[in-house]
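**Q** Provide a 3D model corresponding to the input given below.
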Amino acid sequence: MVEITSINGPIVNARYENEYPLMNEYVYVGKKELIGEIIRVTKDEITIQVYEDTTSLKLKENVKLTSSLLSAYLAPGILGSVYDGIQRNLFNLEERVVRGAKSFPLNMEKKYYFKPSVKNGEYIKRGQIIGLVEDNNFIYKILSEFEGKIEDLKEGDFNIKEIIARVGENSVRMLTKRPLRITNKIKRIPLDEPLITGQRIIDFMFPISKGGSASIPGGFGTGKTVLQQTLAKYCNADVIIYIGCGERGNEMTEILEEFPKLVDPRNKQPLMNRTVLIANTSDMPVSARESSIYLGITIGEYFRDMGYSVALMADSTSRWAEAMRELSSRMGELPMEEGYPADVSSKIASIYERAGKIETVNKEIGSLSIIGAVSPAGGDFSEPITMHTKRFTSVFWALDKTLANARFYPAINYLNSYSNYIENLKQWWEKIGNWSEIRQEFNNILSKDEQLQKIVKLLGIQSLPEEEKLTVYIAEIIKEAFLQQNAFDEVDAFCSTEKQMEIAKTILLIFNIFKQGMLQKIPVETLKNQKIINEFIQSKYFIKNDEYEKYEDLREKIKQYYENFIKNYGE
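**A** Below you'll find the predicted structure:
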């Protein structure tokens, strides 16, 4: 018997007798059977975090143990779904209104055509593909959870709970169940391929690898949500997991309305066909916010193990950490910096360490990339969540309020951001062009420009010598033509790697031409204020990704123009 002894918001304590509760066990609390999870076990008492509103819950009501860990249900049909933090379907009105309402998160009646990829009597390994299922133009690879000889293998239309084969004494179904907080041990492989996002400042300057981890810290109004949505739409991952963790209700409503309308640029099908949305707004129970990220990661690992590349966007991990802070304080735990629990660092690590790239049993490459937004109060990057996140992620895209106010988007500060994947991705990029040298040149110019801007603001650009004016003017071109990008422009919203390289080469050509002009005593300002420079800057809006060869013609045009201009200057 397990009986409630105290209730403190979402934290419930219960005394047990003749029972053996498990840590992280899934339980039903009270007469309404509210969903909860055991987070502390003592000699005769358990502490439960309840994932629903505990209003009207009474002392001495019973808690029902299940001997099962909080888990995600995974099967064909999961793509296109919208869940809350504990995988309740948000399209089901009853589950959003009635406390304790329960229904299975997947359609158990729908039939899928299962086509075997192995034969009866064949010895199979755990994780091996035994068959394929197609749904909404996506191929699900059904993996065996067991090792041994496969028997009674069937082909045809089945629902996800029907038996499709046997391995020894074990029944095989399309449905599988995975604990949220336990990850399979994986053998990681090098992260040598970029996750292409179509954002020049990311792909070219601060790239992320497939299977890598990144953080997007930024204060209110810096464009975190728009950037996450842009990445979700355009990145070259096979599956998208988007988690709205503690977001404002109106923002999540906009996402829930807009995502089903988005068209996948890769196949012109609805983007939702390869997306799972997890919505946990700020007015939902705070404890469910804590589990939402683990749910998204578990779903991502399901597709990673099939050999797909998965991109997970979490917006925002700060509100996830705030949920942990509230739960910790209700449990009376000793607070650390800014009231966060002592284990907040290890909890953040437990999220980002689940990113990775693997070679599956089937010799396919799967990856899970995790991109988490951080919302530091007042844009203070020295606060604990931002600092701990920075420790455990390899890419840091620092959003800047000043850039956002200047309508410079993406508002990524090109001086405070960094990527630790540069060496990993060098070989991949060098197939397209001389990436590392151009990138380093851009960084040098932007760094020098930042130093010179202090003088420019005090005395004006005319106070600088010509050589330093050149640095400032080229930095302006880099910012305007390359780093700045319009997420709402049909052509500029996504920029292919080939087009990125062509734009970068053109900027370097202009840089070298201006140096030649300076040798002829031509003022840099005169060289910059030519119409052809503006034509180049605007080219990103009318030269499409599949027309990037046009930049060769544009470079030749710029070269010819300035040769004549320098030759005839002063005549």
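**Q** C-alpha only now, for contacts and for neighbours.
**A** OK.
**Q** and the gap between K528 and E450?
**A** Distance of K528 to E450, given as CA to CA, to the nearest Å: 19 Å.
**Q** need the contact partners of stretch 112-120.
**A** 76, 129-135, 149-160 (CA atoms under 8 Å, 6 or more residues apart in numbering).
**Q** now, which of these lie within strands?
**A** 129-135, 149-151, 156-158 (DSSP state E).
**Q** now the two most distant members of those residues.
**A** Spanning the widest gap among these are D135 and K149, at 27.9 Å by CA to CA.
**Q** check the secondary structure at the residue nearest to R188 when sequence neighbours are not counted for me.
**A** Sequence neighbours aside, I358 is the residue nearest to R188 in space, at 4.9 Å (criterion: CA to CA, 6 or more residues apart in numbering). The three-state label for I358, taken from DSSP: H, G, I helix; E, B strand; the rest coil, comes out as strand.
**Q** I358 against S367, yeah?
**A** Yes: between I358 and S367 there is a contact at 6.1 Å, judged by CA atoms under 8 Å.
**Q** out of the two, which sits in the busier spot?
**A** Using other CA atoms under 10 Å, the more surrounded residue of I358 and S367 is S367, with 31 against 23.
**Q** which helices and strands sit right next to the longest helix along the chain?
**A** The longest helix of the chain (DSSP state H) is helix 435-459. On a contact count with 3 or more CA pairs under 8 Å, 6 or more residues apart in numbering; DSSP states H and E, helix 435-459 meets helix 422-430, helix 466-477, helix 497-519.
**Q** related to what we said a few turns ago, list buried residues within the contacts of stretch 112-120.
**A** 76, 129-133, 150-151, 153-154, 158-160 (16 or more other CA atoms under 10 Å).
**Q** which of those residues lies closest to A487?
**A** The closest of those, once distances to A487 are taken by CA to CA, is P76, at 32.5 Å.
**Q** can you get me a residue count around P465?
**A** 9.
**Q** let's see this one next, to set against the first:
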Amino acid sequence: MEKKLKGVTVSINGPVVKGSSMEGFKAREMVMVGKKKLLAEVISLEKDMATIQVYEETEGLKISEEIISTGSPLSLTLGPGMIGNVFDGIQRPLEDIKKISGDFIGEGIGLMSLDREKLWEVKILIKEGDYVEEGQFYAEIQETNLIVHRLMVPKGISGKIKIAKESGNYRLEDVVAIIDTFGEDYNLKLYQVWPVREPRPVRERMAIDRLLITGQRVLDIFFPIAKGGTAALPGGFGTGKTMTQHQLAKWSDADIIIYIGCGERGNEITEVLEDFPKLIDPRSQRPLMERTILIANTSNMPVAAREASVYTGITMAEYYRDMGYHVAIMADSTSRWAEALREISGRLEEMPAEEGYPAYLPSRLAQFYERAGYVKTLSEREGSVTIIGAVSPPGGDFSEPVTENSKRFANAFLALDRKLAYARHYPAVSYLNSYSGYVKQLKHWYYENVSEDVLELREEMLYILHEEEKLNSIIQLVGEDVLPDEQRIILEISRVIKRGFLQQNANHKEDTFVPINKQYEMLKVIHHLYMKAHEAVKLGLPLSEVRSSDIFEEVIKMKYTVPNDDLSKIDDLYAKIDSYYSSLKQRYDMKREGVN
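**A** Okay, here's the model as predicted:
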């Protein structure tokens, strides 16, 4: 249903505006609509008619209200003050909005971003007469206790420093240096502006060959994520997507975390906003928010702002990457972002593709994931952006378009399993349906930092888990008793792998984060148990004694009983396993000799 007004057509169903007499405007240009100056973006131009997506509610627009050009695309103000802040999808700080309009985001607030009045203690790194190039650091600010903010010469700017101020306290708008760019002066302030849909430049894209250490055993060894890599985290309702991302945000060895809530339910975003400020960074014992940025968009916010939120997050990530930081993005969830694309596409009356999504959904997802990477920056430092995108397939159907296309473009597919989640097995990452394309790329990293046989152990454990799945199909038909003991011991070892290695307790101090060396040692113990038990079964020892509950349970509980900082107790487990099976074999030999 459309309401015809003079000079402008407004879609009553949502924030899409069609304005006539749009000569002189450009596609992707940011504009302000009406007396309230609602923020919007031109998304298409056809002769003198433009289609504009508005980031606020359009209700109340009147006849002949003007559309004001800003002359620039949707852009972010990048500077100190972003870390520890909570923004909406277009970088407006929610705390500042609350002071202006209360608990609800008012219309026509304008494009607020960073605090222009706050004084920052600035260390100037350049002096008069220096020659500077794009990407070079000209000042440093201790943004939080954990992050040093390095101010960079913007892209395309180079020349000799004409004026450089002394180190001291300055506001964002203060000019701290002037560059003579071959005849014209360029003022260096404490921020730069960057369009969200344009990737930031780098010197070189490097090989992705370093593990993003998460402390989660199912990820670090079985389905690894690389620094600068991409991962999709699909799962139906209640499978633990948000909880898994919380663990990754808290424990991964990224320097900076950017959490994008792009359209999830309000209660889930509320949980994030309440939980994150309370979290303590385990590495520094400081609040986690001192290296975190939150972008909050709920499902009842305008779809245009939801669509923009992922670009806002990735642009911030690239900015900190260019300082030489390793940044991890948690997008929760890309399904809601795709739904915003679908809604906007429908309002534009575009021809729908599968399940109503626009035909360009795959290319948009590809463009998003392609902005990840491990790079050498313009300042010759190494930095990375790792993207972990949650996917919320309706009913847990992984064949729907967003999950299928995420599988195409993300190199790690961490499928969350409903059965595991309902059995309180967390992280509920399916060991049957998940995969990681980074295993081969990380081969040398594992050799150098863990052990040369860690990937062989991984393959053997995965083989046991897959064999167990086949045996379970047989058991459902004919029962476990018909299986030979060699196959039944596989079932027992699978239980040890699942309960003792893959299942993790986020509330236990020894189990919430596990160092990579302990993960390897745990896997070796399980493998040793398997070899000894398998050998005993082949000798004909009774299965009831081979699968001694005491030995198996001790191996399962080693995740709690072996401290992360003291692995000496691992040797005790080896000794107990060897001792038990030696005595079992000895008793069996004696019994057999007595019979003979």
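**Q** drop the TM-score for these two in here.
**A** Scored against TM-score structural alignment, normalised by the length of structure 1, the superposed chains reach a TM-score of 0.97; 569 aligned residues with a CA RMSD of 1.5 Å.
**Q** kindly reformat the helices and strands packed on helix 435-459 of structure 1 as JSON lines containing mean neighbour count and distance to I186 of structure 1.
**A** Formatted as JSON lines, these follow (neighbours: other CA atoms under 10 Å; distance: least, CA to CA, whole Å):
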{"stretch": "helix 422-430", "mean neighbour count": "16", "distance to I186 of structure 1": "20"}
{"stretch": "helix 466-477", "mean neighbour count": "20", "distance to I186 of structure 1": "44"}
{"stretch": "helix 497-519", "mean neighbour count": "19", "distance to I186 of structure 1": "31"}
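**Q** any chance of the ones you listed in CSV, plus distance to N107 of structure 1?
**A** Output for these, formatted as CSV (distance: least, CA to CA, whole Å):
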stretch, distance to N107 of structure 1
helix 422-430, 41
helix 466-477, 53
helix 497-519, 40
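**Q** of the ones you listed, which approaches K540 of structure 1 most closely?
**A** Closest among those, once you apply CA to CA, is helix 497-519, at 8.1 Å.
**Q** in structure 2, what stretch matches that closest one?
**A** The aligned range for helix 497-519 of structure 1 in structure 2 is 516-538, by TM-score structural alignment.
**Q** contact partners for the counterpart of S335 of structure 2 in structure 1?
**A** Correspondence of S335 of structure 2 to structure 1, assessed by TM-score structural alignment: S318. Counting by CA under 8 Å, 6+ apart, S318 of structure 1 touches 373-376, 385.
**Q** just the element for S318 of structure 1, please.
**A** S318 of structure 1 is located in helix 317-330, with elements delineated by DSSP states H and E.
**Q** elements contacting the helix or strand following that helix?
**A** Downstream of helix 317-330 of structure 1, the next assigned helix or strand under DSSP H and E is helix 344-352. Counting contacts by 3+ CA pairs under 8 Å, 6+ apart, helix 344-352 of structure 1 is packed against helix 286-304, helix 384-392.
**Q** winner for burial among those?
**A** helix 286-304 (a mean of 25; mean count of other CA atoms under 10 Å).
**Q** how close does it sit to structure 2?
**A** Compared with structure 2 after fitting, helix 286-304 of structure 1 deviates on average by 0.5 Å (mean CA distance after the TM-score superposition for structure 1).
**Q** what residues in structure 2 pair up with that helix?
**A** Taking TM-score structural alignment, helix 286-304 of structure 1 hits residues 303-321 over in structure 2.
**Q** residues contacting the spatially most central residue of structure 1?
**A** With distances taken as CA atoms, centre = their mean, M313 lies nearest the centre of structure 1, 2.7 Å away. For M313 of structure 1, the contact set (CA under 8 Å, 6+ apart) comprises 228, 232, 240-243, 370-373.
**Q** try 6 Å
**A** Contact analysis of M313 of structure 1 by CA atoms under 6 Å, 6 or more residues apart in numbering lists 242, 371-372.
**Q** save the residues you listed as JSON lines, and put in distance to S213 of structure 1 too.
**A** Shown next, in JSON lines, are those (distance: CA to CA, whole Å):
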{"residue": "Y242", "distance to S213 of structure 1": "15"}
{"residue": "I371", "distance to S213 of structure 1": "6"}
{"residue": "G372", "distance to S213 of structure 1": "8"}
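**Q** got the contact list for stretch 215-234 of structure 1?
**A** 197, 371-376, 378-379, 396-399, 401, 404.
**Q** that one maps to which residues in structure 2?
**A** Using TM-score structural alignment, stretch 215-234 of structure 1 pairs with 232-251 in structure 2.
**Q** then stretch 396-414 of structure 1?
**A** Aligned by TM-score structural alignment, stretch 396-414 of structure 1 falls on residues 413-431 of structure 2.
**Q** which positions within that stretch qualify as buried?
**A** Buried residues in stretch 413-431 of structure 2, counting neighbours by 16+ other CA under 10 Å, are found at 413-418, 420-421, 425-431.
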